[in-house]
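Engineer: Generate coordinates for the sequence data below:
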Amino acid sequence: MDTALPLPRRTRVGIVGAGPAGLLLARLLHGHGVECVVLESRDRAYAERRQRAGILEQGAVDALRACGAGARLEREGIAHDGVELRFDGRSHRIDFPALTGGSRVWVYAQTEVVKDLIALQVAEGAPLLFEAEAVAVEGATTDRPVVRYRHAGRDLTLECDYVVGCDGFHGVTRRSVPDGVSRTFDRTYPYSWLGVLADAPPVYDELVYAHSPRGFALASMRSPAVSRLYLQVPNGEDPAAWSDDRIWDELDARLASAGSRKLERGPLTAKSVLPMRSHVTEPMSHGRVFLAGDAAHIVPPTGAKGLNLAFADVAVLARAFDHLARTGSAELLDAYSDTCLRRVWRAEHFSYFMTTTLHADPAQSPFDARLQLAQLHRLADSPHAAAEFAHNYTGHFPG
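Structural biologist: As a prediction, this is how the structure comes out:
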């Protein structure tokens, strides 16, 4: 947005945060003719280079296509029809379309999703204000909630009919819900992920999840030329303690199975440690303030659910705001939290299952390790278990 233009003072829906959830919501509202303003604390360059998720479910892809942000995804996204599980010296592929009636997932980095959505938003002139730091959301239970923010050294206000917090766990929006109103549910895991980007072509066509006595490993990709790879490490690990050779050697050791190929090695361009956590805030709304994405829930990345849950949240919100505009009824908005939480808890359960089944807990006994292997063998040997896994992974939660 050109900051030389008058800054918006009033809007129908104020969106705090220009991550993928906030941007997608803005695009969906634009398509429904619902006025909105997006405030983002960081500059555009920072927003477009944040490294996060890379797996999109069918529903997420459909939402991007529907709002006009699917063109580059169609050209550059990599469709995956399954994943490979490695454990106990064997490999087993889960075939998504065969088990779900056609569902699949796509590899397309969150950074690219954000670039596509920002470009659309800027091109069409909808208000998207960068370096606008929200400092408070006030009046949640009134009919005119206000977002107070700082921009270009000035303290400003945005008066809204509704506010949607897409500003993450540490954002200000979730703090507008009083402690006596909300409940939180948490789990912290006793391990983290060391994630690396490598200028090396992936040797596997699909994601490989490996259970190993040495710890978990994941071989993924960002493009045909760039690999995204993860290793289980202790909490608090310093990425600098891992040389490139040590990382490649450990990946090869953990990903090894009968007949498997070693990874193609190349320069590591990024290293970071990602803690593992589950978190849910209930309810996901208070008065006229709504929480979406990480502002309301966090999942460990093992199940590839974080970005997809955020997109599912704002898709529900967009339909509810459209329904309100067309009918005058707030019925769908009132049901937002309950509607989303059903899906959130299913995704939390699947992510917990994936995390605790595939990782080696430092405190686990040999008995616990055998139970993990029993569960993995069940996925490989039972069509019913494999089908449930496939439905959950692709975002079509059964039952």
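Engineer: use CA for all of it now, contacts and neighbours both
Structural biologist: OK.
Engineer: Measure how buried Arg86 is and give me the count.
Structural biologist: 25 (other C-alpha atoms under 10 Å).
Engineer: could you pull out the helices for this structure?
Structural biologist: 20-32, 44-49, 58-66, 71-76, 96-100, 110-123, 244-255, 306-327, 331-334, 336-358, 366-381, 383-394 (DSSP state H).
Engineer: Let's see the distance spanning stretch 66-76 from one end to the other.
Structural biologist: 18 Å (C-alpha to C-alpha, to the nearest Å).
Engineer: what's the answer for stretch 263-270, then?
Structural biologist: 17 Å.
Engineer: May I see the buried residues of that stretch?
Structural biologist: Leu263, Arg265, Leu268 (16 or more other C-alpha atoms under 10 Å).
Engineer: show me what contacts the second one?
Structural biologist: With C-alpha atoms under 8 Å, 6 or more residues apart in numbering as the criterion, the residues that contact Arg265 are Ala198, Ala200, Trp248.
Engineer: How about the second one, nearest residue that isn't a chain neighbour?
Structural biologist: The shortest distance from Ala200 to any residue other than its chain neighbours is 4.8 Å, reached at Gly266 (C-alpha to C-alpha, 6 or more residues apart in numbering).
Engineer: ok, the one you found touching Val196?
Structural biologist: No: here Gly266 lies out of contact with Val196, judged by C-alpha atoms under 8 Å, at a distance of 11.3 Å.
Engineer: Which ones among the buried residues of stretch 263-270 lie within strands?
Structural biologist: Counted as lying in strands by DSSP state E, out of those, are Leu268.
Engineer: So which of the buried residues of stretch 263-270 is the closest to Ala21?
Structural biologist: Leu268 (29.1 Å; C-alpha to C-alpha).
Engineer: I'd guessed the closest one sits against Val196; true?
Structural biologist: Yes: under the criterion of C-alpha under 8 Å, Leu268 makes contact with Val196 at 6.5 Å.
Engineer: quick one on the thing from earlier: got the helices of the chain as JSON lines, with distance to Thr141 columns?
Structural biologist: Shown next, in JSON lines, are these (distance: least, C-alpha to C-alpha, whole Å):
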{"stretch": "helix 20-32", "distance to Thr141": "22"}
{"stretch": "helix 44-49", "distance to Thr141": "31"}
{"stretch": "helix 58-66", "distance to Thr141": "30"}
{"stretch": "helix 71-76", "distance to Thr141": "40"}
{"stretch": "helix 96-100", "distance to Thr141": "43"}
{"stretch": "helix 110-123", "distance to Thr141": "30"}
{"stretch": "helix 244-255", "distance to Thr141": "51"}
{"stretch": "helix 306-327", "distance to Thr141": "18"}
{"stretch": "helix 331-334", "distance to Thr141": "13"}
{"stretch": "helix 336-358", "distance to Thr141": "16"}
{"stretch": "helix 366-381", "distance to Thr141": "47"}
{"stretch": "helix 383-394", "distance to Thr141": "36"}
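Engineer: And this one, please, so the two structures can be compared:
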Amino acid sequence: MKTQVAIIGAGPSGLLLGQILSKSGIDNVILERKDGDYVLGRIRAGVLESVTVDGLKRAGVTKNLEAEGIPHDGCKFVFNGQEYRVDFEKLVGRHVTVYGQTEVTRDLMEARAEIGATTIYDASNVALHDVDGAAPYVTYEKDGQTHRLDCDFIAGCDGFHGVSRQTIPADVLTTYERVYPFGWLGMLADVPPCHEELIYGKSEQGFYLCSQRSKTRSRYYLQVPLTEKVEDWSDERFWDELKSRMLPEDAKNVVTGPSLEKSIAPLRSFVTEPMRYKKLFLAGDAAHIVPPTGAKGLNLAASDVMYLADAFEDYYHNDHSEAGIDGYSARCLKRVWGAERFSWYMTKMMHSFTDDDAWDAKMKQAEFNQLLNSEYGAKLLAENYTGLPY
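Structural biologist: Okay, here's the model as predicted:
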């Protein structure tokens, strides 16, 4: 088999890239090591920047988003009993849209099926070959047979543990990493949200987040030590702990119910540079990870994909110009590091660290006071939260 762009990974970034390229007349094939149900079963992000919505419009998959997505013009911060609402629309004239990653993925899958583009699921032992040569190709196993996919370029959208980044020689890459000493215990439940907007909270017991996926489905998070085990957290214990961290007037609005899913996610910041090696391009979690505090993971992946789609369109529609390809990594990393800074700032301010001392407590309070007392400070947060310039 031969294609122009081989895309490794059928998560939202790989599917979005494939859909944009297909609409632009650029042939592509997606390889995914899991089946479609597994991909849809991953419970992840739900807050979309306007840049991400623009990317979905570019891909032609916003019908359900426009019908079911919930625009949020602001969010609420609670810090040790003090509260403040950041008004995105007033401060920067933008908003975010609540629409789950599962729904984004499903929309992209269905759109890809409608145009008859090729996605190969259950592709095992994927290997990338000659990425530094003129004729790269990918091999994989499917139904007991070994297959070969020849291509012009390879887009690695296969996440942190995928094969794409591991294919790049170690001496080519520079890696930056910060691992945080806690995780997020998340619960998904079919109960109405306790508040019309997201609540980011810091209490004496630690961070909490009241989020939502729809008007009838909520997602809540608690900061917990990495030593905690999901099986030790009954639904009753989770709800009790959540309400104990919240303001009383917010806690009384929490509707409890059985969990659909519970998991503990460790927090880390990770960036690898460059994001391109010869004919191989990294996008999304294959190149960078941010703590979920700033809601940037899916949004950064989407902007990577749009930069990469721009580069491929420039190449195929402009007499094989390599200007976009050559500038891809630098363009992405400028936005990546901006999002890393914001996610680090949010994580540091809103979480309790084991080595915090009196100085750290004062610094966190000063950061929150900047939101309370400075429109410029609040505007900077709103600008970052709704999305840095693309």
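Engineer: Any idea what the TM-score comes out to?
Structural biologist: For this chain pair, the superposition-based TM-score is 0.97 by TM-score structural alignment, normalised by the length of structure 2; 389 aligned residues with a C-alpha RMSD of 1.3 Å.
Engineer: hmm, back to that, a markdown table for the buried residues of stretch 263-270 of structure 1, including distance to Cys36 of structure 1?
Structural biologist: Formatted as a markdown table, these follow (distance: C-alpha to C-alpha, whole Å):
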| residue | distance to Cys36 of structure 1 |
| --- | --- |
| Leu263 | 47 |
| Arg265 | 46 |
| Leu268 | 41 |
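Engineer: quick one: which of the buried residues of stretch 263-270 of structure 1 is nearest Tyr46 of structure 1?
Structural biologist: Nearest to Tyr46 of structure 1 among the buried residues of stretch 263-270 of structure 1, with distances taken as C-alpha to C-alpha, is Leu268, at 21.0 Å.
Engineer: Look up the closest residue to the corresponding residue of structure 2 for the closest one, ignoring the ones flanking it.
Structural biologist: Aligning on TM-score structural alignment places Leu268 of structure 1 opposite Ser259 in structure 2. Nearest residue to Ser259 of structure 2, sequence neighbours excluded (C-alpha to C-alpha, 6+ apart): Ala189, at 4.7 Å.
Engineer: neighbours around that neighbour, how many?
Structural biologist: 22.
Engineer: got it, and Asp37 of structure 2?
Structural biologist: Neighbours around Asp37 of structure 2, by other C-alpha under 10 Å: 9.
Engineer: follow-up on the earlier one: could you single out the most deeply buried of the helices of structure 1?
Structural biologist: Highest mean neighbour count among those (mean count of other C-alpha atoms under 10 Å): helix 20-32, with a mean of 24.
Engineer: Need the nearest residue in space to the residue mapped onto Glu241 of structure 2 from structure 1, chain neighbours excluded.
Structural biologist: Applying TM-score structural alignment, one finds that Glu241 of structure 2 aligns to Glu250 in structure 1. Leaving aside its sequence neighbours, Glu250 of structure 1 sits nearest to Leu231 (C-alpha to C-alpha, 6+ apart; 8.0 Å).
Engineer: swap in Leu263 of structure 1?
Structural biologist: Nearest to Leu263 of structure 1 is Val203, by C-alpha to C-alpha, 6+ apart, at 6.1 Å.
Engineer: What's the match for that neighbour in structure 2?
Structural biologist: So Val203 of structure 1 corresponds to Cys194, using TM-score structural alignment.
Engineer: Same question for Ser41 of structure 1.
Structural biologist: Ser41 of structure 1 maps onto Arg33 in structure 2, by TM-score structural alignment.
Engineer: Can you tell me how far that match is from Asp171 of structure 2?
Structural biologist: Counting by C-alpha to C-alpha, the gap from Arg33 of structure 2 to Asp171 of structure 2 is 27 Å.
Engineer: ditto for Gly201 of structure 2
Structural biologist: Gly201 of structure 2 is 42 Å from Asp171 of structure 2, by C-alpha to C-alpha.
Engineer: So for stretch 131-151 of structure 1, what gets flagged as buried?
Structural biologist: Quick answer for stretch 131-151 of structure 1 (16+ other C-alpha under 10 Å): 132-138, 140, 144-149, 151.
Engineer: now for those, which pair is the farthest apart?
Structural biologist: Ala140 and His151 (22.2 Å).
Engineer: one step back: what about the residue nearest to Glu250 of structure 1, how many neighbours?
Structural biologist: Residues near Leu231 of structure 1, counting by other C-alpha under 10 Å: 23.
Engineer: now the alignment partner in structure 2 of it: how far from Lys296 of structure 2?
Structural biologist: Matched by TM-score structural alignment, Leu231 of structure 1 corresponds to Leu222 in structure 2. Noted for Leu222 of structure 2: a distance of 18 Å to Lys296 of structure 2, by C-alpha to C-alpha.
Engineer: Can you find the partner of Cys210 of structure 2 in structure 1?
Structural biologist: Cys210 of structure 2 maps onto Ala219 in structure 1, by TM-score structural alignment.
Engineer: List the contacts of its match.
Structural biologist: Tyr204, Leu207, Val208, Tyr209, Ser227, Arg228, Leu229, Tyr230.
Engineer: Distance of it relative to Val83 of structure 1?
Structural biologist: Distance from Ala219 of structure 1 to Val83 of structure 1, by C-alpha to C-alpha: 10 Å.
Engineer: Quick check: His359 of structure 1 touching Arg214?
Structural biologist: No: contact between His359 of structure 1 and Arg214 fails when scored by C-alpha under 8 Å: they sit 9.3 Å apart.
Engineer: more neighbours, these two?
Structural biologist: His359 (26 against 14).
Engineer: Show me what that one aligns to in structure 2.
Structural biologist: Looking across to structure 2 (by TM-score structural alignment), His359 of structure 1 lines up with His351.
Engineer: Please report how far that match lies from Lys279 of structure 2.
Structural biologist: In terms of C-alpha to C-alpha, His351 of structure 2 sits 41 Å off from Lys279 of structure 2.
Engineer: go on, Ile264 of structure 2?
Structural biologist: 36 Å.
Engineer: now Leu300 of structure 2
Structural biologist: Leu300 of structure 2 is 21 Å from Lys279 of structure 2, by C-alpha to C-alpha.
Engineer: same check, this time on Ile289 of structure 2
Structural biologist: For Ile289 of structure 2 relative to Lys279 of structure 2 (C-alpha to C-alpha), the value is 23 Å.
Engineer: In terms of neighbours, single out the busier of the two.
Structural biologist: Neighbours of Ile289 of structure 2 and Lys279, each counted by other C-alpha under 10 Å, are more numerous for Ile289; the result is 24 against 19.
Engineer: What residue in structure 1 is paired with the more buried one?
Structural biologist: Match for Ile289 of structure 2 (TM-score structural alignment): Ile298.
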